[in-house]
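**Q** Let's see this in three dimensions:
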Amino acid sequence: MINHFPAFAPTAEREPFWFLGGQARILLPGSATGNAMSLMEFSDPVGHAPPRHVHENEEELWFVLDGEVSFFVGDERHDLTPGQVAHGPRGVPHSYLVRSGDGARIAVVFSPALIEEWFKANGTPVAETGDLPPAFDLAAVVGSAEAFRLRVTGPPPSL
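**A** Purely as a prediction, here's the structure:
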């Protein structure tokens, strides 16, 4: 049965974890929406950018909470500040780049859900506030993405 509002993530789900050098949290897992959508939060440092990639299953909606972030969708670049939104359609290569010196926080809706399971499976729990991100094996993270129909199409953008 689908939970209708309010839907909540269990406390353990909302705990932050390291992912590709930034922190992520699952705010609303797909299990709370019948896998219609999920909501995550990413807190990334200046210069952070995932490799350019394509989601074959999910639409992605980015909402900038704090900081300045450039979103690259197809051949377009969108420079966003807090309160602005960008859309990453399924099947279209995209990435983002954190430009602000204090880093950025982004809320991301994925529809349909389940990709949040890939993020969590490739993350490392944050032991305590102020912790430095652990080293990660990008090849292993990319290799595990195939099961979620996510593929890398190019290098990350840079400052």
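**Q** switch to C-alpha atoms for all contacts and neighbour counts from now on
**A** Will do.
**Q** Show me the strands in the protein, by range?
**A** Along the chain, the stretches classed as strands by DSSP state E are 17-19, 22-28, 38-44, 52-55, 59-66, 69-73, 76-80, 85-88, 94-98, 104-111, 124-125, 150-154.
**Q** one more to put side by side:
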Amino acid sequence: MIVSDSFVIADWTDPGSHPGLPIAGLHLHRSDDEAWFVLEGALGFRVGDEERQVGAGESILVPRGTAHSYWNAHGEPARYLLVMTPRIHRLVEALHAGDRSDWERIFEEHDSELLT
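**A** Predicted coordinates:
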């Protein structure tokens, strides 16, 4: 993981054991953009009203204020870089550490909104 004052880059892998199920449910970040660069496998994305698949060597940018979710597109591992702001990184850490019943509050505390 690379962490700076203005961005964080995380290298993550989804094992592909639940293709089509959300890695992250539908949500938005009011003040922060977010980007993915797929290194291996493929991810599916819903960005606004559109869906698309992003494969190895491709990237996608989700502008602030845009509803989005993503999932493993196939039943095989998908490795990707997630480029996010420090605020989104803090949100992800809080979600992983917290109870799902607190997620709505956690999203709000990080200027984001959980939509599903």
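**Q** Put one on top of the other, what's the TM-score?
**A** Once the chains are laid over each other, their TM-score by TM-score structural alignment, normalised by the length of structure 2 reads 0.83; 112 aligned residues with a CA RMSD of 1.9 Å.
**Q** hmm, back to that, indicate which one of the strands of structure 1 is closest to residue 117 of structure 1.
**A** When the strands of structure 1 are compared for distance to residue 117 of structure 1 using CA to CA, the nearest one is strand 22-28, at 9.2 Å.
**Q** Give me the packing partners of the closest one, helices and strands only.
**A** Contacts of strand 22-28 of structure 1 with other secondary structure elements, assessed using 3 or more CA pairs under 8 Å, 6 or more residues apart in numbering; DSSP states H and E, are made with strand 17-19, strand 38-44.
**Q** How about the contacts made by the counterpart of residue 91 of structure 2 in structure 1?
**A** Under the alignment (TM-score structural alignment), residue 91 of structure 2 pairs with residue 118 in structure 1. Listed by CA atoms under 8 Å, 6 or more residues apart in numbering, the contact set of residue 118 of structure 1 reads 144-145, 148.
**Q** List just the nearest of those to residue 95 of structure 1.
**A** Distance to residue 95 of structure 1 across the contacts of residue 118 of structure 1 (CA to CA) is lowest for residue 145, with 15.3 Å.
**Q** so what's the closest one up against?
**A** Contacts for residue 145 of structure 1 were tallied using CA under 8 Å, 6+ apart; they are 118, 151.
**Q** gap between the counterpart of it in structure 2 and residue 93 of structure 2?
**A** Using TM-score structural alignment as the criterion, residue 145 of structure 1 maps onto residue 107 of structure 2. To residue 93 of structure 2, residue 107 of structure 2 is 11 Å away according to CA to CA, to the nearest Å.
**Q** One more: residue 77 of structure 2?
**A** For residue 77 of structure 2, the distance to residue 93 of structure 2 under the criterion CA to CA works out to 22 Å.
**Q** More neighbours: the two, which one.
**A** Using other CA atoms under 10 Å as the criterion, residue 77 of structure 2 and residue 93 rank with residue 77 on top: 18 against 11.
**Q** Can you tell me the closest non-neighbouring residue to the aligned partner of that one in structure 1?
**A** Using TM-score structural alignment to pair residues, one finds that residue 77 of structure 2 aligns to residue 103 in structure 1. Spatial nearest neighbour of residue 103 of structure 1, chain neighbours left out: residue 45 (4.0 Å); criterion: CA to CA, 6 or more residues apart in numbering.
**Q** rewinding a little: among the strands of structure 1, single out whichever gets nearest to residue 139 of structure 1.
**A** Minimum separation from residue 139 of structure 1 across these (CA to CA) falls at strand 150-154, 10.4 Å.
**Q** What is the burial count for the equivalent of residue 57 of structure 1 over in structure 2?
**A** Using TM-score structural alignment to pair residues, one finds that residue 57 of structure 1 aligns to residue 31 in structure 2. Residues within reach of residue 31 of structure 2, counting by other CA under 10 Å, total 15.
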